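Student: For reference, the sequence and a predicted model appear below.
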Amino acid sequence: MAENRASAHPEDPAEEYTEGTPCWVDAQLPDVAAGKRFYGGLFGWEFADDVAADRPVRARLRGAPVAALTPKTDGRMPTVWTVHFATADVRALARRIEADGGQLVTPPRPDGGLGTTALAADPQGAVFGLWQPGRHTGFGRRHEPGTFTWAELYTRDTEAADAFYGDLFHDALFGPGAEPDFGRAPLTGVFPAEMPSHFLVHFLVGDREAALGTVVRLGGRVQVPPFETSYGGVAVVTDDQGASFALLQR
């Protein structure tokens, strides 16, 4: 695996994200070193080798940032992938979320000079992140094999979800030239009845069957076998620590 030290990338190329556009994803993992081996083997991600064990590490693909692996500081917290939505004013957006019936899981806080982050939940409990950029604007690559390409909200009340996110992220969903990178679907069919509302992060792959074989070889498992959606062929998997994500072939 190629070395890729963080000091070689003091700032990432700027990209403008409309408020409500998915701009970053991260995984909260018990063992970040194991995560580096898994996702490096699956997607070809590269990682800095000089990051402290208790600090998040950014994954890069061909030199550009694509995701982060974050160590869990509380064993009671879930092992999950989280999608973060862009905003120019994270505190103002947090107030709107609460006014519309959502809640803050963690209040806005600065992340060094990289930006300002917060975690929120919609009225049905689906958790998502907010990101106000500083030096770090978000994805350096997306919609390429091995990178983020879609986030699907699986929810029990699609009408309520449409109202909440339609108001919260109207321009990203319906504005001029809008090409949203997330959608929603009813929480039925491929998921068990007890599954809570959640966002499922999708990574693009060129060969879904080959990627599924790699997931299993690296110690992960197939959670939901391949099925077809309006945006492509999907399979839901977990990594070797239990974090769920989807493989999407278009």
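Tutor: Received, thanks.

Student: okay, CA-based contacts and neighbour counts for the rest of this
Tutor: Fine.

Student: And the helices in the protein?
Tutor: Remark: helices assigned in the chain by DSSP state H are 32-43, 90-99, 158-168, 170-174, 208-217.

Student: Would you mind giving those helices as JSON lines with mean neighbour count and distance to Thr147 added?
Tutor: Formatted as JSON lines, the helices of the chain follow (neighbours: other C-alpha atoms under 10 Å; distance: least, C-alpha to C-alpha, whole Å):
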{"stretch": "helix 32-43", "mean neighbour count": "18", "distance to Thr147": "8"}
{"stretch": "helix 90-99", "mean neighbour count": "16", "distance to Thr147": "25"}
{"stretch": "helix 158-168", "mean neighbour count": "15", "distance to Thr147": "24"}
{"stretch": "helix 170-174", "mean neighbour count": "18", "distance to Thr147": "20"}
{"stretch": "helix 208-217", "mean neighbour count": "16", "distance to Thr147": "13"}
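
Student: can you redo those helices as TSV with distance to Trp81?
Tutor: Formatted as TSV, the helices of the chain follow (distance: least, C-alpha to C-alpha, whole Å):
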stretch	distance to Trp81
helix 32-43	12
helix 90-99	20
helix 158-168	20
helix 170-174	22
helix 208-217	16
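
Student: So for Phe148, which of the ones you listed sits nearest?
Tutor: With C-alpha to C-alpha as the measure, helix 32-43 is the member of those nearest Phe148 (10.9 Å).

Student: Show me what that closest one is packed up against.
Tutor: Applying 3 or more C-alpha pairs under 8 Å, 6 or more residues apart in numbering; DSSP states H and E, one finds that helix 32-43 makes contact with strand 64-71, helix 208-217.

Student: Can you check which of the ones you listed gets nearest to Phe43?
Tutor: Closest to Phe43 of those, according to C-alpha to C-alpha: helix 208-217, at 8.7 Å.

Student: Just the angle for the closest one relative to helix 32-43, thanks.
Tutor: Angle of helix 208-217 versus helix 32-43, following axes from the mean of the first three to the mean of the last three C-alpha atoms, to 10 degrees, is 150 degrees.

Student: what about versus this one:
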Amino acid sequence: MAAQPEGTPVWADAMFADLDGAKAFYGEVLGWTFGEASSEFGNYTQALKDGKAVAAVVPPMPGQEGHSAWVLYLASSDVAAAAERVRAAGGTVLMDPMQVGSFGSMAIAQDPAGVVFGLWQGGDHKGFELRDAPGSYGWAEVFTRDTAAANSFFPQVFPYRVQKIVDDNVDYSVYSLDETPALGSMGMGPQVPAQVPPFISVYFVVEDCDAAAARVAKAGGQLVFGPMTSPFGRFASFVDPQGAAFSVIDPNAAEGEQPSMVEVA
């Protein structure tokens, strides 16, 4: 697999205190199976769909117990340089660049509003072995109360072109690499409780959004929003039993015209 362009979403993982519970939940909802836990790397365990790596789950390290959350990793050809760009743009590096065996190098950072994301410089592990297919990663959005700050910050770290949707009812922008959409940016409205921190919402592809929502409910997850249909697909957002937010989308159920967008200076 060739190296992904700088800023491309390439991996997602999450810490869960109840690792077996997380495996059971996502196995039920997304049809994941799981590889062997890597004791050398804190029992890091890859999630598989049709035998291909699509994400990972890991128990928390001592002292890191707390709220579970999905972390999206963005590709970098030089993690150390990307970390310096994060700092220069007003963000924070939460975990300094570190080598992960022969797999690659990583860092964890956050934007000025507190949106946490990862940086990944691939070695043996390039990232998703399957994406944009049922049971795998499909999209992600920076969910924040300060979209202007996000729309300024992320293009300083990665070569994103930012375009804002022309719609007074929604505060939404798209970050593209050349002509390829890479990420979305969504404003958190007043309906979002103040205690909910900004985050990156990771979308997994499903064949039927409503059927997936039923599986989430059966497995103990909580519906937050949807299902609803958009020009990008039918989607819904949830919180899993351990508090990690995620979304699902069926791109084949898209309805309506693609919205107009304008460049953000």
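Tutor: Okay, I see it. This structure is a prediction, so every number in the text was calculated from the model and none was measured.

Student: Please state their TM-score.
Tutor: In this superposition the chains share a TM-score of 0.87, using TM-score structural alignment, normalised by the length of structure 1; 236 aligned residues with a C-alpha RMSD of 1.9 Å.

Student: picking that back up, among the helices and strands packed on helix 32-43 of structure 1, which is nearest Thr117 of structure 1?
Tutor: Of all the helices and strands packed on helix 32-43 of structure 1, it is strand 64-71 that lies closest to Thr117 of structure 1, at 13.6 Å by C-alpha to C-alpha.

Student: Surely Gly187 of structure 2 is in contact with Ala148?
Tutor: No: look at Gly187 of structure 2 against Ala148 with C-alpha atoms under 8 Å: they stay out of range, at 9.3 Å.

Student: mind listing the strands for structure 1?
Tutor: 22-29, 46-47, 57-61, 64-71, 80-86, 103-111, 115-121, 127-133, 148-155, 182-186, 198-204, 221-229, 232-238, 244-249 (DSSP state E).

Student: so the third one matches what in structure 2?
Tutor: Under TM-score structural alignment, the alignment places strand 57-61 of structure 1 onto residues 45-49 of structure 2.

Student: Could you do the fifth one as well?
Tutor: Strand 80-86 of structure 1 falls opposite residues 69-75 of structure 2 when the two are matched by TM-score structural alignment.

Student: And the first one, by the same measure?
Tutor: Residues 9-16 of structure 2 are where strand 22-29 of structure 1 aligns, with TM-score structural alignment as the criterion.

Student: still on that earlier bit, okay if I get the strands of structure 1 as JSON lines plus distance to Gly140 of structure 1 and mean neighbour count?
Tutor: Below are the strands of structure 1 laid out as JSON lines (distance: least, C-alpha to C-alpha, whole Å; neighbours: other C-alpha atoms under 10 Å):
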{"stretch": "strand 22-29", "distance to Gly140 of structure 1": "9", "mean neighbour count": "24"}
{"stretch": "strand 46-47", "distance to Gly140 of structure 1": "13", "mean neighbour count": "26"}
{"stretch": "strand 57-61", "distance to Gly140 of structure 1": "8", "mean neighbour count": "23"}
{"stretch": "strand 64-71", "distance to Gly140 of structure 1": "5", "mean neighbour count": "22"}
{"stretch": "strand 80-86", "distance to Gly140 of structure 1": "14", "mean neighbour count": "24"}
{"stretch": "strand 103-111", "distance to Gly140 of structure 1": "18", "mean neighbour count": "15"}
{"stretch": "strand 115-121", "distance to Gly140 of structure 1": "15", "mean neighbour count": "21"}
{"stretch": "strand 127-133", "distance to Gly140 of structure 1": "13", "mean neighbour count": "25"}
{"stretch": "strand 148-155", "distance to Gly140 of structure 1": "10", "mean neighbour count": "22"}
{"stretch": "strand 182-186", "distance to Gly140 of structure 1": "18", "mean neighbour count": "16"}
{"stretch": "strand 198-204", "distance to Gly140 of structure 1": "14", "mean neighbour count": "23"}
{"stretch": "strand 221-229", "distance to Gly140 of structure 1": "26", "mean neighbour count": "14"}
{"stretch": "strand 232-238", "distance to Gly140 of structure 1": "23", "mean neighbour count": "19"}
{"stretch": "strand 244-249", "distance to Gly140 of structure 1": "19", "mean neighbour count": "24"}
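
Student: Switch these over to JSON lines; also include distance to Arg37 of structure 1.
Tutor: Converted to JSON lines, the strands of structure 1 look like this (distance: least, C-alpha to C-alpha, whole Å):
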{"stretch": "strand 22-29", "distance to Arg37 of structure 1": "13"}
{"stretch": "strand 46-47", "distance to Arg37 of structure 1": "10"}
{"stretch": "strand 57-61", "distance to Arg37 of structure 1": "11"}
{"stretch": "strand 64-71", "distance to Arg37 of structure 1": "11"}
{"stretch": "strand 80-86", "distance to Arg37 of structure 1": "16"}
{"stretch": "strand 103-111", "distance to Arg37 of structure 1": "25"}
{"stretch": "strand 115-121", "distance to Arg37 of structure 1": "27"}
{"stretch": "strand 127-133", "distance to Arg37 of structure 1": "25"}
{"stretch": "strand 148-155", "distance to Arg37 of structure 1": "18"}
{"stretch": "strand 182-186", "distance to Arg37 of structure 1": "28"}
{"stretch": "strand 198-204", "distance to Arg37 of structure 1": "17"}
{"stretch": "strand 221-229", "distance to Arg37 of structure 1": "16"}
{"stretch": "strand 232-238", "distance to Arg37 of structure 1": "14"}
{"stretch": "strand 244-249", "distance to Arg37 of structure 1": "16"}
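
Student: among those strands, which is nearest Gly166 of structure 1?
Tutor: Per C-alpha to C-alpha, nearest to Gly166 of structure 1 of those: strand 182-186, 10.9 Å.

Student: mean deviation of that closest one from structure 2?
Tutor: Here strand 182-186 of structure 1, set against structure 2 after superposition, deviates by a mean of 0.8 Å using mean C-alpha distance after the TM-score superposition for structure 1.
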